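J.: pasted the sequence and its predicted model underneath.
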Amino acid sequence: MQFLFSIGLFLSASLLFVIQPMVAKVLLPVYGGTPAVWTVCMLFFQAMLLVSYGYAWLLSKLATAWEWRFTHSLLVVVSLLGFPFLFVVFPEKGIPEFIILRHLISQLGLPLLVIAASAPLLQFAYSQTRGKKASDPYFLYVASNAGSLLALLAYPWIIERFVGLKTQFYGWTIGYMMYLVVLGSLLFGTSYQPLIKQKIASYSLSRLLKFQWIGYSFVPCSLLLGVTFYITTDIAATPVFWVLPLALYLLSFMITFAEKPPIPFPWIEKNALFFFIFPVVGFILGSAVPAWQFIFFHLLNFFIFALLCHGRLIQSRPPASQLTSFYFCLALGGMLAGVFNSLIAPRLFNDAYEYPLVLALGMLCIPKNKTKGMTLTPLVVLLLLLINYYLPNLGWLAIVKKYKVAEFLSLCMIMCWPGNRITLFVSVCILFVFLFYPGLKHSTILFQQRNFYGVKKVSAIPGSNVLISQNTVHGFQLTHLEKIDHGALGYYGPSAQVVKLFRQRKAPLNAMILGLGTGMMACQYEGDDKLSMVDIDKQVIEIAKDPRLFTYLRDCPPQVSLEEGDGRLVVQNIPDSSIDILVIDAFSSDSIPIHLLTLEAFQLYLKKITPDGLILVHISNRHLNLLPVLTAVGRQLDLIVLHKFQPADAKTGQLASEWGLLTANQQFAISLMRTAGWRFVTEGEEHLWTDDYSNLIPLLKW
């Protein structure tokens, strides 16, 4: 009997967690590949957990076992009546977060309610049997988390790699039916005791204890969403980077809820603060940290803090009679974290401040230090950072600032003399204010906003205005030039060469650019050219159109048509064989919208460009080598693939950049190789991406 309950929990958890990356992958192309899609999906699943735990709590209050079994069976029948075999979404106008939530609720709400209720309901059901461990069924939570963890790890490494999305949903449907068979045997093939009401009434839960449960659930859930957003914004919104943090989150539950935890909780309490060093070093060094270290630093600290908070939860768990209340508080903390990270933070903050904010809040979860009373650590940290801020950037002082000496000294102070929880929290907050607050940067912020699609910032540095997303420059304009430049500065020297040479063969041009940035690329075209520029983010369009920030769209020769929308969806609506040059530069930060680089996407592009047309792709990326993806799709479509790396050159205003070009125009390709330094790429097609398959791991720049 115990084995069958474990199987039921394992199956339900596997189904619940494997469908999360599935639906997010369906939603990504509709919303431009933004990492916020995953955060909103997580909010939905956390809300489903809350509703299902509340539902399980209500069932536990029913008078007899027959009543709660019949009620749950009725819900199962209703869920089958509107069961979706596929998850389908279409582009809609409105607030993206609420549109996504509506689709998820209407198509998946009832089946997921049945599944999500399993963890508390089946544990409660087992507690009502005559099993040996019925008085303490928390061990079953390990089976539930094992199913969740296996599903998450299997998705990017096995399921996503070998199975298409449609087949995935059909397989999930079969799994759901199998779970219902197991559930039916547990509900009606097991003997249950009468509910013992007097024991439930004899144990009361204090409000303080409930608030502690909610708090210890909120912190790791918010950190989970924050660290996932942080990683995927800077690398790519893809299942492999969604499931890693979530898998660690579940693993922390498995470890702390195990009968004999493999990592002793006293060790976690003693060393948790040490691991805080890793993400802070990442914050201080910024883009100087390689991709693998960037991921490792943040995930390691997140895992330790998840172990700490979940260890606190298991230490304060109530008896089995109150387990539904316990899990309801856990789910409430998770949902509050989802609401904060996905709905409140993007509207309250103009940068991704929620992650460092909750990291600082996590300091209140650190065990009490032996130091009594207040210490001077916050004051010393404040003085160190203030002195560093006001010191002139000259001579040896410039070296001190360049190597972040004050920031590292402050971190050492915090680690060596943390004081009590309050002083530790205050010290970390002071350090984070100096690391993140724009007003304390040595540049003037002209514009900074955040929305569903990310953070945009325009900084005024001596001689130029610069558009930055996360740590990546997405265009700039020199403010001292009397005449507008020709659009070849920054990353865009190679593309300017291509446009100039192509115009010698064919003019006027009809071009489309996916990704607006500052609008600098408009200056590569002439007045008689027809140019369309597309961006999914309304704020980016407003930045480029504002002459106080950038004047390219106003001053450059061509009349530019601006369109708001996802690039791939916009391309679908243009006439076939109508575009001479299609430029793909729609990357925010170093994150890539994978759906713009799939085989199906390039088949669409090829249909829309003229027979001698060009597809030009900006593939500069600190973390990923994207050239093999272009090579693979080029081989598949029998196109010539060219590549050019442009080294940085301060004299000419060039930033280091990398470009790929795909065309069937053999004569023009030869001309580019002879006169502009482009090289022919001969690599194979083992890294072909499709709408059903993409794998980033082999492409990481370790």
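T.: Yep, that arrived. Numbers count the residues shown, from 1 in each chain.
J.: okay, CA-based contacts and neighbour counts for the rest of this
T.: OK.
J.: show me how far stretch 359-369 is from its chain's centre.
T.: A distance of 25 Å separates the C-alpha centroid of stretch 359-369 from that of its chain, computed with Cα atoms, centre = their mean, to the nearest Å.
J.: what comes up buried for that stretch?
T.: For stretch 359-369, the buried set under the neighbour-count rule, 16 or more other Cα atoms under 10 Å, comprises 359-363, 365-367.
J.: ok, of the residues you listed, which one's closest to Y525?
T.: Looking at the buried residues of stretch 359-369 and their distance to Y525, the nearest is L359, at 47.4 Å (Cα to Cα).
J.: any idea how far the closest one is from S495?
T.: 42 Å (Cα to Cα, to the nearest Å).
J.: contacts for the strand or helix carrying L467, please.
T.: In this structure, L467 is located in strand 464-469 according to DSSP states H and E. Judged by Cα atoms under 8 Å, 6 or more residues apart in numbering, the contacts made with strand 464-469 from elsewhere in the structure are 454-460, 473-480, 517-518, 549-550, 588-589.
J.: L662 touches H643, doesn't it?
T.: No: applying Cα atoms under 8 Å, one finds L662 not in contact with H643, separated by 9.1 Å.
J.: which of those two has more neighbours?
T.: In this comparison of L662 against H643, neighbours counted by other Cα atoms under 10 Å, the higher total goes to L662 at 25 against 22.
J.: got the contact list for the more buried one?
T.: L662 makes contacts with 614-616, 630, 634, 639-642, as judged by Cα under 8 Å, 6+ apart.
J.: hold the first one in mind and look at this next one:
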Amino acid sequence: MKRLALPVFVAATFLAAFVLFAMQPFAGRALLPQYGGAPHVWVTTAVFFQVAVLLGYSYAHAAPKRLSPAPLAGLHVALAIVAFIAFRPNGLVGAAALGKLLAGAPPGVRLLCHLAVTVGIPAFFLSSTSPLVQLFVTRTKTISNPYYLYVASNGGSLLALVAYPAVVEPNIGLATQSAWLRAALAAAVACVAASAWLGRLRPPDGAPDAPSPAPTEARASGATGEAAEGSPAAPDAATQWRWFLLAFGPSLLLSGMTLHVTTDVVAIPLFWVVPLGIYLVSFMVAFGRYGQRISGPVRRMALLFGTFLICAMHANVASLWAILPHALYLLLAATACHSILATLRPHPVHLTRFYFVMSLGGAAGGAFCSIVAPLLFRDLTEYPIAIVLVAWLLVDGTDRLRPWFLAIPLLTGALTYGLSQVSQRCALTGSTAAALVFGPVILLAHGFSKYKNRYALAVAGIFVASTLFLRGDLAYRNRNFFGVLRVVREGNGRFLSIVNGTTTHGIEDVRAPGTALSYYHPTGPAGDFFGILNQQPPGHRVFIIGLGIGTLGAYAAPEDRWTFFELNDLDVYLAKDAGYFHALSSMRAPYEIVVGDARLELEHRTAAAGDADVVVVDAFSSDMIPIHLLTVEAVKLYDFHARWAILFHLSNQFADLAPVTAAAASAVGMSSLVRTDLELSPADVGKRASRWLVATRDPQLLRALAQRNPDWVTPAPTRAPWTDDKADVLSALSAKTPH
């Protein structure tokens, strides 16, 4: 029986984790067209699944206390069957009646309710499986250390995480995914049912008891009295608090690093897979066979590298290579924290309590970053907070707080400020400036690395000083659910720009606010298109998806009517009411601003076919257009409204979107031309390189564009277009040509 039991337990743990982590991206991807706006859909979906894990671990901790093995096995099998019946993937893919029922509720509430109804019970069941199966292993004494199954659980999670963007999404449509996911859930249910049946059995006579913690480990785990002699006493409150913090810190670091890199370093679709994969690997290493042996060296490396990460954060380099310091630190820091967690794990009798507290810390870290931080901070402050917290957690030496410790952050902060002034006077920028400002102060801070509180205060002083004094020409900064927007002065105050991360979304000349600059310059592709439009009879109706600062309004004629669709209300405030930008007030045509997801808003107007001459797609999430705005279904909707043409702004750093956009236009019967404008002469003040694509049914427009500028060319042949059912994002990244 033992030979049979172990493979069943491993399969149940692995499959449950695999299906759970495949279900999360599937649910988020399926709901994008219905709720719009990739950022808040993905964030809300992640929070939902974190809560599901917490609830599942809570059930796994509470149920064994109240039920003997046989009733517990029966309860979990019943839950497995209910989860399989309740899984409604078609409710995600298709139009759900729930959306109509909750039409008046905020989008976030509707999304959470939609997830709860369609995947809530399966997510709850799958989350509870890993700790319960490990408890079954403990009771049957199948193996001496049930915590090794945690490695199998994280292995299943990692495999699903890598497979979804690399294999599943590019090749399998959502309808087929839902069928396969249901089959995988059935297999997981079968394995879990077998595990529950085996878990109700008594161990064979003579089977060894599960090992108690070693004496040093027992003391670290908070065991006292009888616990030190080997009996499974419950861990004390101080130990459980350490569990919570050691889970909270890496979770906060994961969320903060993901937001920082995708907004301030490189904005790449699906990048969230990389840090989450690293996070799962850290669990596998920490709870594996050699986790405790490498704990000390990894901890020292994380402390050393954490201070140098400060320099990387202020280098202001937008490059794929700039990701590496952040990814390496996340791996080291998370592995170090989780190795300490593995050292503090209790007797297997208390493993469900251990996993419950861990999940509570992990969920709290994610919730703080996605819900609390946007309310408290105007910038991505949670990332530096996570680095300071992890530094405090990893230092071995303890030191009682004393009043003179306050001099430490003042010292590191003052040195940071002084070196920043030297850097500015020497006109240093980028990596050179970061090395000068932070190199000496990092070495100073590392001198305190033997003492927990002193080291954390030293690092905190650096971050506070860099926030207060290294603002450069920042005029305004604020944050909401959709991210951080900054207003920056350029050209000795002549220009104001609105910036999201490393991406500029509009530039205004304060001397001539009605001038089209940046990507919208008159000598660029946008200037070509609107030059031809304004040669037509007056009175055009123009829909603009994405506001920025309203720069395109410079091309509006008095007889025109323009409508801007903008998802981010903070962007609307900055462009219209904050007093920084005047492009909208300088418009010669009347305009209106509709706040909401453009695709959803246009769907509500389906009774008015051809109610616009032109639809311009100029919406960005940091550096990328949200996927659901470039699918065949989206282009069909734009074509329904636009009588003459659709203009797509495709400029970005890491993806070639022209082929898939042209393929989507071709799928609805439209022809396309694309122009990549790299000509930036000194005379074109305020101009930025850009790429635009025009889709139309009017051959005269295409001929006029080609005559106006020979750089308007037919897009290169492509593979299948993106649809709401399937989108191969990775191929667009690999096909990128610099511009």
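T.: Sure thing, it's come through. Everything quoted here is computed from the prediction, not taken from an experiment.
J.: for the two chains, what TM-score is obtained?
T.: Once the chains are laid over each other, their TM-score by TM-score structural alignment, normalised by the length of structure 1 reads 0.90; 690 aligned residues with a Cα RMSD of 3.1 Å.
J.: okay, helices next: where are they in the stretch 551-700 of structure 2?
T.: Taking DSSP state H, counting those that start in this stretch as the test, the helices found in the stretch 551-700 of structure 2 are 569-572, 598-603, 632-641, 658-667, 699-708.
J.: what of the stretch 101-250 of structure 2?
T.: In the stretch 101-250 of structure 2, the segments counted as helices under DSSP H, counting those that start in this stretch are 107-140, 149-163, 169-171, 174-199, 215-220, 226-229, 237-264.
J.: okay, these in JSON lines with distance to E592 of structure 2 next?
T.: Formatted as JSON lines, the entries for these read as follows, by distance: least, Cα to Cα, whole Å:
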{"stretch": "helix 107-140", "distance to E592 of structure 2": "22"}
{"stretch": "helix 149-163", "distance to E592 of structure 2": "42"}
{"stretch": "helix 169-171", "distance to E592 of structure 2": "37"}
{"stretch": "helix 174-199", "distance to E592 of structure 2": "36"}
{"stretch": "helix 215-220", "distance to E592 of structure 2": "64"}
{"stretch": "helix 226-229", "distance to E592 of structure 2": "70"}
{"stretch": "helix 237-264", "distance to E592 of structure 2": "29"}
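J.: just so I know, which of those lies nearest A427 of structure 2?
T.: With respect to A427 of structure 2, and counting by Cα to Cα, the nearest of the helices of the stretch 101-250 of structure 2 is helix 237-264 at 21.9 Å.
J.: on that earlier part again, mean deviation, the next helix-or-strand element following the strand holding L467 of structure 1 versus structure 2?
T.: Heading C-terminal from strand 464-469 of structure 1, the first helix or strand you meet, by DSSP H and E, is strand 472-478. After superposition onto structure 2, strand 472-478 of structure 1 sits on average 2.1 Å from its aligned residues (mean Cα distance after the TM-score superposition for structure 1).
J.: after strand 472-478 of structure 1 comes which helix or strand?
T.: Remark: after strand 472-478 of structure 1, the chain's next helix or strand is helix 493-505, criterion DSSP H and E.
J.: flag every buried residue along stretch 688-702 of structure 2.
T.: 688-697, 701-702.
J.: Provide the aligned range in structure 1 for it.
T.: Under TM-score structural alignment, the counterpart of stretch 688-702 of structure 2 in structure 1 spans residues 655-669.
J.: likewise for stretch 278-287 of structure 2?
T.: Aligned by TM-score structural alignment, stretch 278-287 of structure 2 falls on residues 248-257 of structure 1.
J.: pull out the buried positions in stretch 338-358 of structure 1.
T.: By 16+ other Cα under 10 Å, the buried positions in stretch 338-358 of structure 1 come out as 338-343, 345-346, 350-358.
J.: quick revisit: out of the helices of the stretch 101-250 of structure 2, nearest to L280 of structure 2?
T.: Comparing the helices of the stretch 101-250 of structure 2 by their distance to L280 of structure 2 (Cα to Cα), the top pick is helix 149-163, with 5.8 Å.
J.: quick one: map M520 of structure 1 onto structure 2.
T.: Residue correspondence, TM-score structural alignment: M520 of structure 1 in this structure matches T551 in structure 2.
J.: and that match, how far from D509 of structure 2?
T.: 11 Å.
J.: between those two, which one's more packed in?
T.: Per other Cα under 10 Å, whichever of T551 of structure 2 and D509 has more neighbours is T551, with 28 against 22.
J.: which residues touch the residue most central in space within structure 2?
T.: Central residue of structure 2 (Cα atoms, centre = their mean): W272, 4.8 Å from the mean position. Applying Cα under 8 Å, 6+ apart, one finds that W272 of structure 2 lies in contact with T258.
J.: give the buried residues for the helix or strand encompassing Y389 of structure 1.
T.: Following DSSP H and E, the helix or strand that holds Y389 of structure 1 is helix 377-390. Of the residues in helix 377-390 of structure 1, those buried by neighbour count under the rule 16+ other Cα under 10 Å are 377-378, 381-382, 384-385, 388-389.
J.: dump these to TSV, plus distance to A237 of structure 1.
T.: Shown next, in TSV, are the buried residues of helix 377-390 of structure 1 (distance: Cα to Cα, whole Å):
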residue	distance to A237 of structure 1
T377	39
P378	37
V381	36
L382	37
L384	38
L385	35
N388	37
Y389	35
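J.: roughly how far does the alignment partner in structure 1 of P297 of structure 2 sit from L308 of structure 1?
T.: Structural correspondence for P297 of structure 2 with respect to structure 1 (TM-score structural alignment): W267. In this structure, W267 of structure 1 and L308 of structure 1 are separated by 10 Å, where distance is defined by Cα to Cα.
J.: now swap in P346 of structure 1 and tell me
T.: Counting by Cα to Cα, the gap from P346 of structure 1 to L308 of structure 1 is 27 Å.
J.: and for F296 of structure 1?
T.: For F296 of structure 1, the distance to L308 of structure 1 - Cα to Cα - is 18 Å.
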